[in-house]
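>>> Here is my input, please return the structure:
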Amino acid sequence: MSGLYPIKFKPIFHEKIWGGNRMKTILNKDYGNLANCGESWELSGVEGNISVVSNGFLAGNDLNEIIEIYMGDLVGDKVYEKFGVEFPLLIKFIDAQDDLSIQVHPDDKLSKERHNAYGKTEMWYVAGTEEGALINSGFNQEVSREKYLEYLNAGKLTDLLHYDEAKVGDVFFIPAGRVHAIGKGCLVAEIQQTSDVTYRIFDYNRKDDKGNERELHTDFALDAIDFSYAREYKTKYTLEENKAVQLVSCPYFTTNIIEFTQDIDKDYNDLDSFVIYMTMEGSFDIVSEEGTETIEMGETVLLPASLESIQLKPNSERVKLMEVYIK
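Here you go, the predicted structure:
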């Protein structure tokens, strides 16, 4: 036995001009003196933002260090063979008190060529919302490259974009290449490939506190955009109490949602991967051979691949969490 246990990490907070205070008021996070906390990086292997363990005997070690020590026992043998000490996912909460820029991410091929980095396919789960809050995912009609440029140059890009009114529990899968934006009033959980490559297309002509507009990446974005059109961009699913329901399955990650009101036994013997839990509602205990770990609303925890059999015990009437792993 490796002696590994459910591992918590210190959130890494990022101030953003569009950020707010719901990391504190809804997710119970203490981000100190930041004026506008826009992002909480829950689990990150991004250079310069490596997560540090906050619980148990590994406290104080960073994510790369513990992968180097425990390798496949921590992340799964297949994952370790492919990614080495680089953790393959970036897990965040995002609090948008203003509209985020309209953006797109390159795929693996383009990102490797330009930035020697992974591409960015991601998904969002809406954890909180204000009335009228919108999510943009994709186009609202068939769009050619020429039409896109015409509307962009005329400052009318939003006329081509598909918007959904955001409701708590909504799920959006954003493959690399899809134009997207989180709207004012949305609090979302984001699961993505480990990549910080973003091409900003339009930023509503906003200026920072020094009077400068943020940099746009118009030309880079043009080669990355998938111009295809879909009638529906929101992921459809139906919750089933005390059972895992799949939200997204792609080569980069699989995400399920589990809503439970009673004890649940989880058997990960056939899964050669770490598992991440993001707590959307309630509080629960993870019971394993290594002991009991309590997870609160808004907390994220990493289950090592070696922890194959556990029990989830609710401490509140209802618990809702996302379960993330790599198949």
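>>> use CA for all of it now, contacts and neighbours both
Will do.
>>> Flag every buried residue along the host helix or strand of Leu321.
Under the criterion of DSSP states H and E, Leu321 resides in strand 319-325. Neighbour-count burial for strand 319-325 flags 319-325 (criterion: 16 or more other C-alpha atoms under 10 Å).
>>> same question, stretch 127-135
127-129, 133-135.
>>> do stretch 231-245 as well
Buried, per 16+ other C-alpha under 10 Å, within stretch 231-245: 233-234, 242, 244-245.
>>> So what touches that stretch?
For stretch 231-245, the external contacting residues (C-alpha atoms under 8 Å, 6 or more residues apart in numbering) are 137-138, 140, 164, 170-173, 246-247, 256-262, 264.
>>> Now, of these, which are buried?
Buried among the contacts of stretch 231-245 (16+ other C-alpha under 10 Å): 137-138, 140, 164, 170-173, 246-247, 256-260, 262, 264.
>>> Filter those down to the ones in strands?
137-138, 164, 171-173, 246-247, 256-260, 264 (DSSP state E).
>>> next up, for comparison:
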Amino acid sequence: MELYPLKFKTIFKDKIWGGQKIKTILGKDFSPLPNCGETWELSGVQGNISEVANGALTGQLLTEVIAAAGDALLGRRIRREYGEEFPLLIKFIDANDDLSIQVHPDNELAQKRHNSKGKTEMWYIMQADPGATLISGFSRDLDRASYQKAFDEGRLNEILNREVAQSGDVFFLPAGRVHTIGKGLLLAEIQQTSDVTYRIYDFDRRDAEGNLRELHIEESLDAIDYKKYDQYKTPYKDQADTRVDIVSCEYFTTNKLTLTGDFELDHSGLDCFKIYICLEGNAKLIYPGGVENLQMGEVILVPAALEKYKFETSGGVTMLESYIRK
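Got it, this is the predicted structure:
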């Protein structure tokens, strides 16, 4: 199988809190859905497997490409660790209303309860309405008993850490951190391949049929990290025409690329696929044997076997680059 940089068909997700920014800002038509809360741009989650949308492999599922290409797509060490499952899930999220207050289990708990990976994730804020906020972690140190007392007494908001969010902000959310995306935020999300969420509080909202959404209050207690941390927003220094490392953990490394012209990349020895998420502008990805265009709101997967390539841009481009480091 001859591999090349792969694009995938967008999977649109109707959400009770979704809005119109997926269409008005990212230019993605999610008709006939009235609103769209999430798009899954690259997914190996069962029931939501991404389908190739460009080149000779158009129409093939990601799982089929992995089965045929194996190490050449994923990288030998990634395939050895993750098997045939693609290890990352890439989304765009439009919060027209607050999402539920929630938490995700770590690998150990998710495996025990759901035969699944846990969910560590990160957010890159692409656009924020004035005054938009999000919740990440706690505003004070707690333990299970003090948290449960505050929750039972209706004082959950008092113990949560709320942050004003602006375009360009980054938030890293390890499994166990209580969080929610607030109204007015459009963001890119990179996460482990998992769809396990424990919903703690949902503002007493009802769905289209008038039903309250399911909560997982008891299940969440074993998953929560009750510690307060000094900093929840991820600091980094923007710099043009270089790779800026913004998040690095065992599950993924993410860099920011703000390019004004040509930029060559050499990932020799990485032994891993590379993902590029276009946040703003457009570029051409030039590789041996071809070229792929990349514009705002698009995601492209570069196979592990393709180690040297470059981006060309005339009007400028901002991207996230993500992979799993050794």
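>>> can you list contacts of the lengthiest strand in the second structure?
The longest strand of the second structure (DSSP E) is strand 274-287. Strand 274-287 of the second structure is contacted from outside by 126, 291-304, 306, 308-323, using C-alpha under 8 Å, 6+ apart.
>>> which of these are buried?
126, 292, 294-304, 306, 309-313, 316-323.
>>> Can you get me a residue count around Asn96 of the second structure?
22 (other C-alpha atoms under 10 Å).
>>> what's the farthest-apart pair in the ones in strands among the buried ones among the contacts of stretch 231-245 of the first structure?
Greatest spacing in those, by C-alpha to C-alpha: Gly138 and Ile264 (37.3 Å).
>>> what's the counterpart of Asn153 of the first structure in the second structure?
Matched by TM-score structural alignment, Asn153 of the first structure corresponds to Asp152 in the second structure.
>>> For that match, give its distance to Asp98 of the second structure.
Using C-alpha to C-alpha, to the nearest Å, Asp152 of the second structure is found at 21 Å from Asp98 of the second structure.
>>> now Leu142 of the second structure
24 Å.
>>> circling back: so can I have a markdown table of the ones in strands among the buried ones among the contacts of stretch 231-245 of the first structure showing distance to Phe87 of the first structure?
Shown next, in a markdown table, are those (distance: C-alpha to C-alpha, whole Å):
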| residue | distance to Phe87 of the first structure |
| --- | --- |
| Ser137 | 27 |
| Gly138 | 28 |
| Asp164 | 32 |
| Val171 | 24 |
| Phe172 | 23 |
| Phe173 | 21 |
| Gln246 | 22 |
| Leu247 | 22 |
| Asn256 | 20 |
| Ile257 | 22 |
| Ile258 | 24 |
| Glu259 | 27 |
| Phe260 | 29 |
| Ile264 | 28 |
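>>> quick one: which of the residues you listed is nearest Asp272 of the first structure?
Distances from Asp272 of the first structure to these, taken by C-alpha to C-alpha, are shortest for Asn256, at 16.5 Å.
>>> Hmm, that closest one is touching Cys250, no?
No - using C-alpha atoms under 8 Å, Asn256 of the first structure is not in contact with Cys250; the gap is 12.0 Å.
>>> And the strands in the stretch 1-150 of the first structure?
7-8, 12-20, 37-43, 45-46, 49-50, 89-95, 102-104, 122-129, 134-139 (DSSP state E, counting those that start in this stretch).
>>> Now do the second one: distance to the chain's middle.
Averaging C-alpha positions (C-alpha atoms, centre = their mean, to the nearest Å) puts strand 12-20 of the first structure 15 Å from its chain's average.
>>> just the last one next, same as before
Using C-alpha atoms, centre = their mean, the mean C-alpha position of strand 134-139 of the first structure is found 17 Å from that of the whole chain.
>>> Next, the angle from it to strand 122-129.
Calculated by axes from the mean of the first three to the mean of the last three C-alpha atoms, to 10 degrees, strand 134-139 of the first structure forms an angle of 160 degrees with strand 122-129.
>>> Counting by contacts, list what strand 134-139 of the first structure packs against.
Judged by 3 or more C-alpha pairs under 8 Å, 6 or more residues apart in numbering; DSSP states H and E, strand 134-139 of the first structure is in contact with strand 161-165, strand 180-182.
>>> re the thing from before, who has more neighbours out of Asp152 and Asp98 of the second structure?
Asp98 (21 against 10).
>>> Would you check that the more buried one makes contact with Lys183?
Yes - judged on C-alpha under 8 Å, Asp98 of the second structure makes contact with Lys183 at a distance of 4.6 Å.
>>> Which helix or which strand is home to the counterpart of Ile310 of the first structure in the second structure?
In the second structure, Ile310 of the first structure lines up with Tyr309, judged by TM-score structural alignment. For Tyr309 of the second structure, the element it lies in under DSSP H and E is strand 308-312.
>>> Quick check: which helices or strands does that strand pack against?
Using 3+ C-alpha pairs under 8 Å, 6+ apart: strand 308-312 of the second structure touches strand 263-266, strand 274-287.
>>> from the ones you listed, which stretch is densest packed?
Mean neighbour count (mean count of other C-alpha atoms under 10 Å) peaks for strand 274-287 among these, with a mean of 21.
>>> Mean distance between the helix or strand just after that one and the first structure after superposition?
Using DSSP H and E, the helix or strand that follows strand 274-287 of the second structure in sequence is strand 290-295. Its aligned residues in the first structure lie a mean 0.7 Å from strand 290-295 of the second structure after superposition (mean C-alpha distance after the TM-score superposition for the first structure).
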